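>>> next comes the sequence, and after it the predicted model I'd like to discuss.
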Amino acid sequence: MDWYHCKLEVMEKVKESGLEYTAFRNGQLINYWAHGSPHLKAVEEGLAGMGFAFVVDVGNETAEIPGTGDQKVTFTRTQDVGAFVAAAVGLEKWEEEMGMGGETTTYNKVVRKVKEMGRKMEVTYRSRDREDGGRKFYLQAMLAVAKGEGEIKMRLNELVPEIKLWGVDKFLGIWWGNEGSGEK
């Protein structure tokens, strides 16, 4: 993806410096899915700064799924990313890459879960074709998933098992289901 090349350059320079470093990998952030939720804390806590829906728009009952929808994708809540990064500071040694995730599943399974919650979903599948323009980042991220590049090796989950993560079911249940009012 175009926006990722600058990160690779920085990581190469850090590697050359001899400093200890890690590249945190978290996959797709699920907080986008709280967009449009009727719960009072959806904007503050559910979205956690994410101002629009990404791929799955539960509020508008649409999904624009990359590829076939059967490619594996790792999903993580932004709050869980923060907990892992804070915990990683206390680790003895950092690995070159440390991934984390709440759950690895497919977009088709996410849409199925949303439908099981009683919502209708209009689903569009996007091929691997690439487009330019204002949606370039969005389309490149979707293209990466369609190529099967959405799954993260969740090494931090193994190194810091005490962090209690939210998966797809819990996140959707809190913000769109009947599991509460969006409170933990």
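Noted; the coordinates are in hand.
>>> CA atoms for contacts and neighbours, from now on please.
Fine.
>>> identify the residues contacting stretch 107-123?
Stretch 107-123 has contacts (CA atoms under 8 Å, 6 or more residues apart in numbering) with 56, 58, 61-65, 69-73, 168-169, 172, 176-177.
>>> narrow those to those in strands?
Using DSSP state E, the subset of the contacts of stretch 107-123 located in strands is V56, T62, A63, E64, I65, K72, V73.
>>> list the contacts for the residue lying closest to the first one once chain neighbours are set aside?
Which is V56. Of all residues not flanking V56 in the chain, A63 sits nearest, at 4.3 Å (CA to CA, 6 or more residues apart in numbering). By CA under 8 Å, 6+ apart, the contact set of A63 is V55, V56, D57, V111, M121, E122, V123, T124.
>>> the closest residue to the third one other than its chain neighbours and M11, how far apart?
For D57, ignoring the flanking residues on the chain, the nearest one in space by CA to CA, 6+ apart is A63 at 5.8 Å. According to CA to CA, to the nearest Å, A63 and M11 sit 34 Å apart.
>>> equivalent analysis for E162, please.
From E162 to M11 the distance is 29 Å (CA to CA).
>>> what does G177 give?
Counting by CA to CA - G177 and M11 are separated by 41 Å.
>>> and here's the other structure:
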Amino acid sequence: MAENTASIPGDGNTPVTFTHSSDVGRFVAAIVDIDKWDRISVIVGDKMALNEAVKLAEAVKGKRHCLGTKFNVIYDDIDDLKKGRLTELPSQAALYGALPAGFLQALGSRFGVWVARGDLDLDESTSLNKSLPDLDTIKLKDFLQKAWGLG
């Protein structure tokens, strides 16, 4: 976000589930005392395609600048991602002191494949959100507004 650049796996139209860590904590705290847990628990904070998320980020950041904000968007082909190749974002270089570049590239490309295939479009019908409807989640717009917006 700082460099107004986005690398998007695939065509960017596949929905992705976004869940803030504080939401995970609240849901876990709410279910910790139940007798029977499902084998897999799903929490859906928000869901949208990455193209939509980029537009949202542009809108939120644009409120801080009189001319608005437009991101440079690069689409990574799923076949390239499967081969471990992805677009390196400017912010990644800062991580290379802590983690090797090859490791981060492999991790990022694998994650990109999951996004492009729809593996991160989690099924809301079996989510904890259904059994705990009183627990609200942080929406991506609210998160971006708090992190990058004026409010």
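Nice, thanks for sending it over. Source: prediction; values computed, not measured.
>>> what does V110 of structure 1 correspond to in structure 2?
Matched by TM-score structural alignment, V110 of structure 1 corresponds to A53 in structure 2.
>>> just give me the neighbour total for that match.
A53 of structure 2: 18 surrounding residues under other CA atoms under 10 Å.
>>> quick one, what contacts the residue nearest the centre of structure 1?
Taking CA atoms, centre = their mean, the centroid of structure 1 lies closest to Q28, which sits 1.9 Å from it. Q28 of structure 1 makes contacts with V73, T74, F75, T76, G150, as judged by CA under 8 Å, 6+ apart.
>>> adding neighbour count and distance to E103 of structure 1, write these out as a markdown table.
Formatted as a markdown table, the contacts of Q28 of structure 1 follow (neighbours: other CA atoms under 10 Å; distance: CA to CA, whole Å):
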| residue | neighbour count | distance to E103 of structure 1 |
| --- | --- | --- |
| V73 | 22 | 8 |
| T74 | 27 | 6 |
| F75 | 25 | 5 |
| T76 | 25 | 7 |
| G150 | 22 | 12 |
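>>> could you identify the most distant pair in the residues you listed?
T76 and G150 (11.7 Å; CA to CA).
>>> hmm, back to that, more neighbours: G177 and M11 of structure 1, which one.
Just comparing G177 of structure 1 and M11: by other CA under 10 Å the higher neighbour count belongs to G177, 19 against 16.
>>> what sits against that one?
Per CA under 8 Å, 6+ apart, neighbours of G177 of structure 1: M117.
>>> the residue nearest to V56 of structure 1 corresponds to which position in structure 2?
By TM-score structural alignment, A63 of structure 1 lines up with A6.
>>> what number of residues lie near the counterpart of V113 of structure 2 in structure 1?
Superposed on structure 1 with TM-score structural alignment, V113 of structure 2 falls opposite L143. Neighbourhood size, L143 of structure 1 [other CA under 10 Å]: 23.
>>> would you confirm that L143 of structure 1 contacts R128?
Yes: using CA atoms under 8 Å, L143 of structure 1 makes contact with R128 at a distance of 5.6 Å.
>>> which residues do the two both contact?
Shared contacts of L143 of structure 1 and R128, counting by CA under 8 Å, 6+ apart, come down to P66, G67.
>>> picking that back up, closest one of the contacts of A63 of structure 1 to V89 of structure 1?
For those, the nearest to V89 of structure 1 is V55 (32.0 Å; CA to CA).
>>> which other helices and strands contact the lengthiest helix in structure 2?
Of all the elements of type helix in structure 2, the one with the most residues (DSSP state H) is helix 101-117. The contact analysis (3 or more CA pairs under 8 Å, 6 or more residues apart in numbering; DSSP states H and E) places helix 101-117 of structure 2 against strand 5-9, helix 78-82.
>>> most tightly surrounded among these?
strand 5-9 (a mean of 20; mean count of other CA atoms under 10 Å).
>>> now do it and helix 101-117, the angle between them.
Angle of strand 5-9 of structure 2 versus helix 101-117, following axes from the mean of the first three to the mean of the last three CA atoms, to 10 degrees, is 60 degrees.
>>> average offset between strand 5-9 of structure 2 and structure 1?
For strand 5-9 of structure 2, the mean deviation from structure 1 after alignment is 0.6 Å (mean CA distance after the TM-score superposition for structure 1).
>>> so what's the gap between that strand and the chain middle?
11 Å (CA atoms, centre = their mean, to the nearest Å).
>>> the match of V110 of structure 1: which element?
Take DSSP states H and E as the rule and A53 of structure 2 turns out to sit in helix 50-62.
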